[in-house]
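*Asks:* following is a predicted model, sequence given first.
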Amino acid sequence: MTHDKSLATATAQIMRASASASHRPSIAGFFDEATNTVSYVVHDPATKEAAIIDSVLDFEAASGRTSNGSADLIIEYITSNNLKVIWLIETHAHADHISAAPYLQDKLGGKLAIGREIIRVQEVFGKLFNAGTDFERDGSQFDKLFDDGETFQIGELEGIALHVPGHTPADMAFIIGDAAFVGDTIFMPDFGTARADFPGGDAHQLFRSIRRLLSLPDETRLFLCHDYKAPGRDDYAWETTVKQQREENVHVKDGVTEEDFVAMRNSRDKTLAMPKLIMPSVQVNIRGGRLPEPEDNGVSYIKIPVNAV
């Protein structure tokens, strides 16, 4: 399926949802302030079938301890609303938090899904972490690898996956009804856009991916994976629209050229520190959110490559 056909399919889906409440999802956001991450539960009101998008496993870096408080809030919401989890979706292999998908899958069921290009990310980071031949670099840690333009269902709700590389090679946006879950491609209009300097990232690709998303209908609701409160704003926010982004985004609103964006993005990225949890997060998330296999003492270990990045 070509990009144009994928976008046309997504546009038609959004227009149907905008015209009929029965085609629109119910959405609950769960903000984790420790990682500035928003996880979502998206469900079909008619059938109670649901997807969990970009969940967070709590991780205390100094002690190396994990806990499930953030994920348990999602479980409480799912059970109290009598929802049935069909999908656990990752928009990409996150570098700033560990996914709680395996824990949630064990408690709630559902298929774990990510974009097919995760295979490229596994190859790059498998080498960086010297993961060895036991680490499969074929996406087999996930139940489903989505291709660009592939459609799916959550009950009676229509969904489509769009490949939006640039932040990483594997980023996907998931359009469900009239809502688009865009991962780390774009932030609130007053904060701008995601970085593009991770291995496999590309500012040119990011610009094109964002403009592709902003070709969706103006009324499309955009749900973001992060918010960092832009200067002058006191509250966290994670929902916007295509129209608002096209008119107001400080990095990529209408009229900004690809050349100007790339120059800005590359210059800005050089000033940014690596995310605090990048080493544990990527190492675990390329395994579908599972810790490395325990060693002979029964303990899992996170590697820290020295002077390698």
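*Replies:* Right, received. Where do you want to start?
*Asks:* okay, CA-based contacts and neighbour counts for the rest of this
*Replies:* Noted.
*Asks:* how much space is there between L213 and A180?
*Replies:* Separation of L213 from A180 (Cα to Cα, to the nearest Å) stands at 9 Å.
*Asks:* okay, those two: which has more neighbours?
*Replies:* More crowded of L213 and A180, by other Cα atoms under 10 Å: A180, with 27 against 23.
*Asks:* so who does that one touch?
*Replies:* A180 makes contact with 173-174, 220-223, according to Cα atoms under 8 Å, 6 or more residues apart in numbering.
*Asks:* for it, pull up the helix or strand it's in.
*Replies:* Here A180 is covered by strand 179-181, with elements defined by DSSP states H and E.
*Asks:* give me the next element, helix or strand, following that strand.
*Replies:* As assigned by DSSP H and E, the chain's next helix or strand after strand 179-181 is helix 203-213.
*Asks:* buried sites along that next one?
*Replies:* For helix 203-213, the neighbour count (16 or more other Cα atoms under 10 Å) marks 203-207, 209-213 as buried.
*Asks:* same for it, what does it pack against?
*Replies:* Applying 3 or more Cα pairs under 8 Å, 6 or more residues apart in numbering; DSSP states H and E, one finds that helix 203-213 contacts helix 258-269.
*Asks:* need the next SSE after the helix it packs on, C-terminal direction.
*Replies:* Scanning forward in sequence from helix 258-269 by DSSP H and E, the next helix or strand is helix 278-285.
*Asks:* who touches that following helix?
*Replies:* 93-99, 125, 129, 290-292, 302-304.
*Asks:* 6 Å - rerun?
*Replies:* Helix 278-285 is contacted from outside by 93, 95-98, 290-291, using Cα atoms under 6 Å, 6 or more residues apart in numbering.
*Asks:* closest to P275 out of those?
*Replies:* When those are ranked by distance to P275 (Cα to Cα), D96 comes first, at 5.7 Å.
*Asks:* give me the number of residues near the closest one?
*Replies:* By other Cα under 10 Å, 20 other residues sit near D96.
*Asks:* dropping in the other structure now:
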Amino acid sequence: MTDHQHLTRHSASTGAGSPDVWGVYEADTGSIQYVAACPQTGKAAVVDAVLNFDPACARTSTESAERVLALIEERDLTLERVLDTHPHADHLMASHWLRERTGAPNAIGEKVQDIAELWRDFYHEPDGFHSERHFDALLADGDTFEVGGLTFRVMLSPGHTLGSITYVAGDSAFVHDTLMYPDMGSSRADFPGGSAATLWDSIQAILALPENTRLFVGHDYGTEDRGEPMWEATVAEHLAQNKHVSQGTTKDAFVRTREERDATLSLPDRMLHALQVNLRGGALPAPEGDANSYFKIPANRF
């Protein structure tokens, strides 16, 4: 696919309570970072910002998150919240860096604590990954909060992970690694704590939102027929066109398709680096005596 590293798109507010949404593409991992802003007050939230990482040399950098901050500055917005939908497996999150840089509080779903419990064993970190130390808020299903004139509602939407959440604000929903663009279908559900059957239930709850709801997905990689990354489609468009969950699809058929597909996938090349960082809110492991941080990679566990 052509390099779309600097691709940014705006999805305009449709009225009161509806956010202006910008998607900022991160080509190395096919991730979309979102800025959701109240058009009346200019107050904004960032969803799923990326900390760049080169797995060949284990080096982090902040270009993608800096692009998000530059957009916020250019549009004269005020960052109020740094939000993540789950501890990502394919990229490092920029939550910690943005919180330190801007002072904006960060948040994630409260079931990140259950995910941390799983990964303490994989990393042999029995006293590690205390989420309450790294996030200002751990959000539960049904929680709400305000960003200017916008009301955000939290939906628990597990399946990809056991603690994933969706943020719904007016006629928009940030649905992370549940759905993908309609011609791609859905996201994988084979990581520890994942479940294709649970993912189906989460997707059905998302598709029960009003049909004009703009759904913003977490990733896109293009297809053989479509080189341009895409990340926005309505509930109605997914019901009509989504290759995995369109109307008429049964749960059994979805689970079979999803599990067969997942069985062919290898681990993301950043996963074992990313989880130990993301369960710390995007902070690197604590520096050792030489003032450097070190990744801990489990051998022969996957």
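*Replies:* Arrived safely. Since this is a predicted model, take the numbers as computed values, not measurements.
*Asks:* now tabulate the contacts of helix 278-285 of the first structure in TSV and tack on secondary structure and distance to D235 of the first structure.
*Replies:* Output for the contacts of helix 278-285 of the first structure, formatted as TSV (DSSP: H, G, I helix; E, B strand; the rest coil; distance: Cα to Cα, whole Å):
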residue	secondary structure	distance to D235 of the first structure
A93	coil	27
A95	coil	24
D96	coil	21
H97	coil	21
I98	strand	24
R290	coil	33
L291	coil	34
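*Asks:* before we move on, the earlier item: shared neighbours of L213 and A180 of the first structure, anything?
*Replies:* Joint contacts of L213 of the first structure and A180 (Cα under 6 Å, 6+ apart) do not exist.
*Asks:* how close does the residue nearest in space to the middle of the first structure get to G149 of the first structure?
*Replies:* Closest to where the C-alpha atoms of the first structure average out (Cα atoms, centre = their mean) is T91, at 2.8 Å. Distance, T91 of the first structure to G149 of the first structure, by Cα to Cα: 14 Å.
*Asks:* buried ones in stretch 278-293 of the second structure?
*Replies:* Buried-residue list, stretch 278-293 of the second structure, by 16+ other Cα under 10 Å: 278-285.
*Asks:* might one say that A170 of the first structure is in contact with V121?
*Replies:* No. When contacts are counted by Cα atoms under 6 Å, A170 of the first structure is not listed as touching V121 (7.0 Å).
*Asks:* how many other residues sit next to E224 of the second structure?
*Replies:* Residues within reach of E224 of the second structure, counting by other Cα under 10 Å, total 7.
*Asks:* gap between it and T151 of the second structure?
*Replies:* In terms of Cα to Cα, E224 of the second structure sits 38 Å off from T151 of the second structure.
*Asks:* on that earlier part again, highest neighbour count among the contacts of A180 of the first structure?
*Replies:* Greatest neighbour count in the contacts of A180 of the first structure, by other Cα under 10 Å, goes to F174: 29 neighbours.
*Asks:* for that residue, which residues are in contact?
*Replies:* 160-161, 180-181.
*Asks:* aligned against the second structure, show me the partner of it.
*Replies:* F174 of the first structure maps onto Y167 in the second structure, with residues paired by TM-score structural alignment.
*Asks:* likewise P294 of the first structure?
*Replies:* Under the alignment (TM-score structural alignment), P294 of the first structure pairs with P287 of the second structure.
*Asks:* strands of the stretch 101-250 of the first structure, start to end?
*Replies:* Secondary structure of the stretch 101-250 of the first structure by DSSP state E, counting those that start in this stretch: the strands cover 111-115, 144-146, 151-154, 157-163, 172-176, 179-181, 221-223, 239-241.
*Asks:* the first one corresponds to what range in the second structure?
*Replies:* This points to strand 111-115 of the first structure. Using TM-score structural alignment, the residues of the second structure aligned to strand 111-115 of the first structure are 105-109.
*Asks:* save the buried residues of helix 203-213 of the first structure as a markdown table, and put in distance to E239 of the first structure too.
*Replies:* Below are those laid out as a markdown table (distance: Cα to Cα, whole Å):
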| residue | distance to E239 of the first structure |
| --- | --- |
| A203 | 23 |
| H204 | 25 |
| Q205 | 23 |
| L206 | 20 |
| F207 | 20 |
| S209 | 19 |
| I210 | 16 |
| R211 | 18 |
| R212 | 18 |
| L213 | 15 |
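*Asks:* mind checking how far F207 of the first structure is from L214 of the first structure?
*Replies:* As judged by Cα to Cα, F207 of the first structure and L214 of the first structure stand 10 Å apart.
*Asks:* got it, and Q205 of the first structure?
*Replies:* Q205 of the first structure sits at a distance of 14 Å from L214 of the first structure (criterion: Cα to Cα).
*Asks:* also D32 of the first structure?
*Replies:* 27 Å.
*Asks:* settle it for me: which of those two has more neighbours?
*Replies:* Shown here are D32 of the first structure and L214; by other Cα under 10 Å, L214 has more neighbours (21 against 18).
*Asks:* any idea what that one aligns with in the second structure?
*Replies:* Using TM-score structural alignment to pair residues, one finds that L214 of the first structure aligns to L207 in the second structure.
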